[in-house]
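In: Okay, sequence plus prediction incoming.
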Amino acid sequence: MTAFALDGVYPPQEDSQLLIDVLAGGAPLKGRSVVDLGTGSGVVAVAAAQLGARSVTAFDICPTAVRCARGNALAAGVEVHVRLGSWSQALECEPFDVVVCNPPYVPSGAEVDTGSIPPWAGPMTAWDGGEDGRLVLDPLCATVPQMLSDDGALLLVQSEFSDIGKSVTLLREAGLETKIAAVQSIPFGPVLSAHARELEASGRLTAGRRHELLAVIRAEKR
């Protein structure tokens, strides 16, 4: 993955790269509009622009992330319209051909020692998915069809610990043709390492295991 300026923003990791790989390996982006929800450093949005998308829009609630993503797009020599605001503000735009999202999906309760997470891992809002990891996933799965043009597609990356199967079910119930496009097993980083004991206590994680399964879900509007 190309080195990106971070400036206190959540650093791109394996989940971002897996999402980019699926984006690059799918239908050509030439002539298509793309929106990146929760862009962070802008790494996925920049990749979409480099892959030839007609237009790329990106949203983030963090002003620092917005500045960072704009700077990274400028450094890469591509045009990305980075906007300050929640992912849900994409509903106020014209429908997009492709929606990409790497949302906060880590289940996080009161017992987690967040003080053990190094500052370079980025702000808590970038990874904290609430008690079950689905604080963003549930409303996103319910409303994403409204963001998509006809024949548009969602690419969503998440962890096994936030219930991949539930996302697939919700997207299908919303009327989208849904499948798992890619999976990858990776070792825990600092965020999940800090959550390991709580995940074990909740039964989501087998005692002593320190790797997670990531999945990219592809959901198409037909």
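Out: That came in fine, so what should we check first? Numbers count the residues shown, from 1 in each chain.
In: okay, CA-based contacts and neighbour counts for the rest of this
Out: Noted.
In: Spatially central residue in this protein, please.
Out: For the chain, the residue sitting closest to the mean C-alpha position, by C-alpha atoms, centre = their mean, is residue 102 at 0.3 Å.
In: Report the contact partners of it.
Out: 15-16, 19, 37-39, 156-158 (C-alpha atoms under 8 Å, 6 or more residues apart in numbering).
In: and with 6 Å instead?
Out: Residue 102 makes contact with residue 157, according to C-alpha atoms under 6 Å, 6 or more residues apart in numbering.
In: ok, and the closest non-adjacent residue to residue 63?
Out: residue 84 (6.5 Å; C-alpha to C-alpha, 6 or more residues apart in numbering).
In: now residue 90
Out: Nearest non-adjacent residue to residue 90, counting by C-alpha to C-alpha, 6+ apart: residue 147, 6.7 Å away.
In: for the helix or strand hosting residue 72, the distance to its chain's centre please.
Out: Using DSSP states H and E, residue 72 falls within helix 63-76. Averaging C-alpha positions (C-alpha atoms, centre = their mean, to the nearest Å) puts helix 63-76 17 Å from its chain's average.
In: In addition, the following structure is provided for comparison:
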Amino acid sequence: MTTSRLARRLLRPPGVYAPQLDTRLLLGALRQEHLVGGAELLDVGTGTGALALSAARRGARVTALDVSHRAVLTARLNARRSRLRVRVLHGDMASLADLTWDLVVSNPPYVPSPRARVPARGPARAWDAGPDGRAVLDTVCDGAADALRPGGVLLLVHSALCGTDATLRKLEGSGLRAAVHRRAVAPYGPVLRSRLPWLRENGLVTDEQPGEELVVIRAVRV
């Protein structure tokens, strides 16, 4: 299913991150994973619930998380409209620290921002992630090993502007076996276009770059 087709089928009110290329990349990676009957999956930063619903259609037992109350309501409504059983909760990985999963997927906010603090509300909360873009990404990396069962898999998408090698080092440092699973280059969207002078000044992009590289990291708890 294309991203545009997926987006048309889901409720996506203002302030909730709509499925885009990063969603499609992560969906493609998720479809390659073997979900045995009853596999338990955690979707961190679910947004509209696109990833959670895809996994539920394949028989996974899905829990979806988001720090946005609006996103939680949206994902619940999309699950109900799709007649799929998905548990959608308000919170982050720390709120479920005592539980483990067969698969964790996440499309966290990852856009570098001139603002030092992550927004507490508003649409930018879905993408702004501090000056290096890692404010939320690092919390997912830090919690992944404890959230996965032996043999469990993390699928994580983010921009290469955040530092792909930094993500791999952090995951491997926690005992996971990690590698880049998928890559794609997309034209700069409106947010990044508006920040290009700041991004260039801080060495995050160059004039030669045709767009933003997105990566899906796959990490396994061995």
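Out: That came through fine. Since we're looking at a predicted model, the values are computed, not measured.
In: What are the boundaries of the strands in structure 1?
Out: For structure 1, the strands defined by DSSP state E cover 33-37, 55-60, 81-84, 96-101, 148-159, 177-187, 211-220.
In: Go through the ones you listed and pick out the most buried.
Out: Ranked by mean neighbour count, the strands of structure 1 are led by strand 33-37 with a mean of 27 (mean count of other C-alpha atoms under 10 Å).
In: What is the corresponding segment of structure 2 for that strand?
Out: With TM-score structural alignment applied, strand 33-37 of structure 1 matches the range 40-44 in structure 2.
In: average gap between that stretch and structure 1?
Out: Following superposition, stretch 40-44 of structure 2 is found to deviate from structure 1 by 0.4 Å on average (mean C-alpha distance after the TM-score superposition for structure 1).
In: Can you tell me what sits against that stretch?
Out: 60-65, 101-106.
In: Aligned counterpart of residue 89 of structure 1 in structure 2, please.
Out: Match for residue 89 of structure 1 (TM-score structural alignment): residue 95.
In: From residue 139 of structure 1, how far off is the nearest residue to residue 153 of structure 1 once chain neighbours are set aside?
Out: Distance criterion C-alpha to C-alpha, 6+ apart; nearest residue to residue 153 of structure 1, sequence neighbours excluded, is residue 220 at 4.3 Å. The gap separating residue 220 of structure 1 from residue 139 of structure 1 is 17 Å, by C-alpha to C-alpha, to the nearest Å.
In: Check residue 41 of structure 1 too.
Out: 23 Å.
In: More neighbours: which of these two?
Out: Neighbour count, other C-alpha atoms under 10 Å: between residue 41 of structure 1 and residue 139, residue 41 has more, with 28 against 12.
In: quick one: contacts for that one?
Out: With C-alpha under 6 Å, 6+ apart, residue 41 of structure 1 has these contacts: 65, 68-69.
In: I'd like to know how far the residue nearest to residue 90 of structure 1 sits from residue 159 of structure 1.
Out: 23 Å.
In: Residue 50 of structure 1 too?
Out: 26 Å.
In: try residue 175 of structure 1
Out: 23 Å.
In: cool, and residue 221 of structure 1?
Out: According to C-alpha to C-alpha, residue 221 of structure 1 stands 23 Å off from residue 159 of structure 1.
In: same thing with residue 10 of structure 1?
Out: In terms of C-alpha to C-alpha, residue 10 of structure 1 sits 16 Å off from residue 159 of structure 1.
In: same check, this time on residue 194 of structure 1
Out: For residue 194 of structure 1, the distance to residue 159 of structure 1 - C-alpha to C-alpha - is 16 Å.
In: rewinding a little: would you mind putting the contacts of stretch 40-44 of structure 2 into JSON lines with distance to residue 166 of structure 2 alongside?
Out: Listed next are the contacts of stretch 40-44 of structure 2 as JSON lines, based on distance: C-alpha to C-alpha, whole Å:
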{"residue": "60", "distance to residue 166 of structure 2": "31"}
{"residue": "61", "distance to residue 166 of structure 2": "31"}
{"residue": "62", "distance to residue 166 of structure 2": "29"}
{"residue": "63", "distance to residue 166 of structure 2": "28"}
{"residue": "64", "distance to residue 166 of structure 2": "26"}
{"residue": "65", "distance to residue 166 of structure 2": "24"}
{"residue": "101", "distance to residue 166 of structure 2": "24"}
{"residue": "102", "distance to residue 166 of structure 2": "24"}
{"residue": "103", "distance to residue 166 of structure 2": "22"}
{"residue": "104", "distance to residue 166 of structure 2": "19"}
{"residue": "105", "distance to residue 166 of structure 2": "18"}
{"residue": "106", "distance to residue 166 of structure 2": "17"}
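In: Just give me the closest of the residues you listed to residue 164 of structure 2.
Out: Of all the contacts of stretch 40-44 of structure 2, residue 164 of structure 2 sits closest to residue 106, with 15.1 Å by C-alpha to C-alpha.
In: To which residue of structure 1 is the closest one aligned?
Out: So, by TM-score structural alignment, residue 106 of structure 2 is matched to residue 101.
In: quick one: contacts for that match?
Out: Each residue near residue 101 of structure 1 by C-alpha under 6 Å, 6+ apart is listed here: 36-37, 156.
In: Closest to residue 128 of structure 1 out of the residues you listed?
Out: residue 37 (15.3 Å).
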